[in-house]
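Chemist: Next comes the sequence, and after it the predicted model I'd like to discuss.
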Amino acid sequence: MTQKPLMAANWKMHLSIREAVNFVARLHEAVGTPDDREVLIAPPFTHLWALREAMGAAGYSLAAQNCHWEEKGAFTGEISLPMLQEVGCTYVILGHSERRHIFGESDEWVGLKTAAAFAHGMSPILCVGEKLEEREAGRTEAVLLRQLETGLARVPSERIEKLVVAYEPVWAIGTGKTASPEQAQEAHAFIRGWLAERFQKEIAKNIRILYGGSVKPDNVDALMAQPDIDGALVGGASLDVASFGRIVRFQKMGETN
């Protein structure tokens, strides 16, 4: 992979604007602006404008947690990609398991949003992953295949290199359970294999595939040592500066503090 590992914080519905701005300043004090990895934060919508300057000064990337596929319209409570671009977002998280399973977003909706993100020059972070009963039934790959095929059905090959995929086993999100490094690698390898078949092998090599699912300081090194894990999408552990800072500073194989 020629791209930098991507260490992403998904703050979900947490932190005030003041707390968020303070967090970015403290994180920058702790880890600086790493040359060999990209740091991304996805705060609540209300925080985006306030964080724009702080994020840019720190050299971090700004992401939205969701979007609508239309540019404008009578969609109460929604937000468009041009609006997100205006406040400095370069990434958008799409198809997160909480959007799918709590708010009922369909694979089709996720596909529409992903295509719209590409059309506006944004990098979508397309989330895929199975529920516990699906894994226990041996259907992990079938679920991933369905989500990938529908999510990327409208995406032209010439734009696919901007894609980021996040594998997040639903059974490991916020539960304290984590897929073993071997389980995570198996799913990541399947995803990369599908991308190589659907697009091109060389392109698939450079698409970053993140792991998301109870990533913590004590398991990030082992996860990041896997050949097909190119970063992390971090939830709860991203709300603490020391914790997320350690995740950002994950150790590569052979490194010591």
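Modeler: Cool, got the structure. Numbers count the residues shown, from 1 in each chain.
Chemist: only C-alpha atoms for contact and neighbour calcs from this point on.
Modeler: Noted.
Chemist: ranges for the helices of this protein?
Modeler: For the chain, helices defined by DSSP state H occupy the ranges 17-31, 48-58, 81-86, 97-101, 107-119, 132-136, 140-151, 181-198, 201-205, 220-224, 241-248.
Chemist: which residues touch the nearest residue to S238 once chain neighbours are set aside?
Modeler: Excluding the flanking residues, the one nearest S238 by Cα to Cα, 6 or more residues apart in numbering is F244, at 4.7 Å. By Cα atoms under 8 Å, 6 or more residues apart in numbering, the contact set of F244 is 9, 216-217, 237-238.
Chemist: and stretch 147-157, how far from the chain's centre?
Modeler: Here stretch 147-157 is found 17 Å from its chain centre; the criterion is Cα atoms, centre = their mean, to the nearest Å.
Chemist: what does stretch 177-191 give?
Modeler: For stretch 177-191, the separation from the chain centroid amounts to 16 Å (computed by Cα atoms, centre = their mean).
Chemist: next one: stretch 184-197
Modeler: 16 Å.
Chemist: Show residues contacting it.
Modeler: Counting by Cα under 8 Å, 6+ apart, 141, 144-145, 167, 201-205, 209, 211, 223, 226-229 sit against stretch 184-197.
Chemist: and the comparison structure, right after this:
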Amino acid sequence: MRRPLIAGNWKMFKTNPDTSVFLAEFLPKLSDVPSGRDVLLCPPFLSIARAVGLAAGTPLCVGAQNVYPKENGAFTGEVSPLMLVDAGVKYCLVGHSERRAYFGEVDTFLNEKVRALLEVGITPIVCVGETLEQREAGQAESVVAEQVRAGLTGVAITSVVVAYEPVWAIGTGKTASAADAQQMHASIRTVLAALGEAELVRILYGGSVKADNIAELMAMPDIDGALVGGASLDPSSFYAICNYVEKG
């Protein structure tokens, strides 16, 4: 059995005081979440230390939203894998659609990030997904398959998490149906099977995940968790997602 992982991506929201307020409400609720699930929050860089400190001794893991794939150097404004280790980070997002779209990050560069994170013991969460135009053109599965293969080149796949996020569903309120999401997750697992032990790899769904759709998504055989955006900013809604009731 793959252990479910519910990850919250705060994007560019919440200061240190905001983080303290959120966790003061959220952390006491964690004891109600089934122990067989992992819960992760990825705050902005400047709130990571606060989150790590407050989460110490609790089941909550803290991750980062991005990394630069060098140990150090003249890379003004960037954060290295070693800096994330020093901050207490356990996971790191790689290739979120906003990084691809707004900052021009391509698969070869993202593969460098994956490798750099694994070298220091941080688990990459490799994000893949198609645009609405690509889906309507019938290219969704081929686009995602290429992102998976390129992003995981030369990598032991059992050391990573994959997150499928249909770009057209992020922040739009639209969600792929559970059946559509399952179809893509199954396709991703088929691609992973050519690279290693695919049955051991967790694949998350991301794209307007909310408390009212998480249980249906998690009932699908190849959906192992969620990458939650806007709904992770409110402690009550994120708790409700983490504490979903399993179907059947």
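Modeler: That came in fine, so what should we check first? Owing to the predicted nature of the structure, the values given are computational and were not obtained by experimental measurement.
Chemist: Now, of the contacts of stretch 184-197 of structure 1, which are buried?
Modeler: Those of these that meet the buried threshold are 141, 144-145, 167, 203-205, 209, 211, 223, 226, 228-229, by 16 or more other Cα atoms under 10 Å.
Chemist: Including distance to K72 of structure 1, could the residues you listed go into JSON lines?
Modeler: Listed next are these as JSON lines, based on distance: Cα to Cα, whole Å:
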{"residue": "E141", "distance to K72 of structure 1": "36"}
{"residue": "L144", "distance to K72 of structure 1": "31"}
{"residue": "L145", "distance to K72 of structure 1": "31"}
{"residue": "Y167", "distance to K72 of structure 1": "30"}
{"residue": "I203", "distance to K72 of structure 1": "32"}
{"residue": "A204", "distance to K72 of structure 1": "33"}
{"residue": "K205", "distance to K72 of structure 1": "35"}
{"residue": "I209", "distance to K72 of structure 1": "31"}
{"residue": "Y211", "distance to K72 of structure 1": "32"}
{"residue": "L223", "distance to K72 of structure 1": "40"}
{"residue": "Q226", "distance to K72 of structure 1": "42"}
{"residue": "D228", "distance to K72 of structure 1": "38"}
{"residue": "I229", "distance to K72 of structure 1": "36"}
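Chemist: Which single one of the residues you listed is nearest to C89 of structure 1?
Modeler: Taking Cα to Cα as the measure, I209 is the one of these closest to C89 of structure 1, at 19.7 Å.
Chemist: which residue lines up with that closest one in structure 2?
Modeler: Using TM-score structural alignment, the equivalent of I209 of structure 1 in structure 2 is I203.
Chemist: circling back to that earlier point, now do the same for the residue nearest to S238 of structure 1: its match in structure 2.
Modeler: Checking TM-score structural alignment: F244 of structure 1 goes with F238.
Chemist: E29 of structure 1: how many residues sit nearby?
Modeler: 13 (other Cα atoms under 10 Å).
Chemist: Repeat that for T19 of structure 2.
Modeler: Neighbours of T19 of structure 2 under the rule other Cα under 10 Å: 19.
Chemist: any idea how far T175 of structure 2 is from S47 of structure 2?
Modeler: 29 Å (Cα to Cα, to the nearest Å).
Chemist: and if you look at W168 of structure 2?
Modeler: Using Cα to Cα, one gets 9 Å for the distance from W168 of structure 2 to T175 of structure 2.
Chemist: next one: K11 of structure 2
Modeler: Separation of K11 of structure 2 from T175 of structure 2 (Cα to Cα): 19 Å.
Chemist: More neighbours: these two, which one.
Modeler: For K11 of structure 2 versus T175, neighbours defined as other Cα under 10 Å are more numerous around T175 (20 against 16).
Chemist: Show me what the more buried one aligns to in structure 1.
Modeler: For T175 of structure 2, the residue aligned by TM-score structural alignment is T178.
Chemist: doesn't A172 make contact with that match?
Modeler: Yes: contact status for T178 of structure 1 versus A172: in contact at 5.1 Å, counting by Cα atoms under 8 Å.
Chemist: shared neighbours, those two?
Modeler: In contact with both T178 of structure 1 and A172: 213-214, using Cα under 8 Å, 6+ apart.
Chemist: that older thread, against A189 of structure 1, how distant is the residue nearest to S238 of structure 1?
Modeler: In terms of Cα to Cα, F244 of structure 1 sits 26 Å off from A189 of structure 1.
Chemist: again, but for I93 of structure 1
Modeler: In terms of Cα to Cα, I93 of structure 1 sits 21 Å off from A189 of structure 1.
Chemist: Tell me which of those two has more neighbours.
Modeler: I93 (24 against 16).
Chemist: What's the match for I214 of structure 2 in structure 1?
Modeler: Under the alignment (TM-score structural alignment), I214 of structure 2 pairs with V220 of structure 1.
Chemist: do E112 of structure 2 as well
Modeler: Under TM-score structural alignment, E112 of structure 2 pairs with L112 in structure 1.
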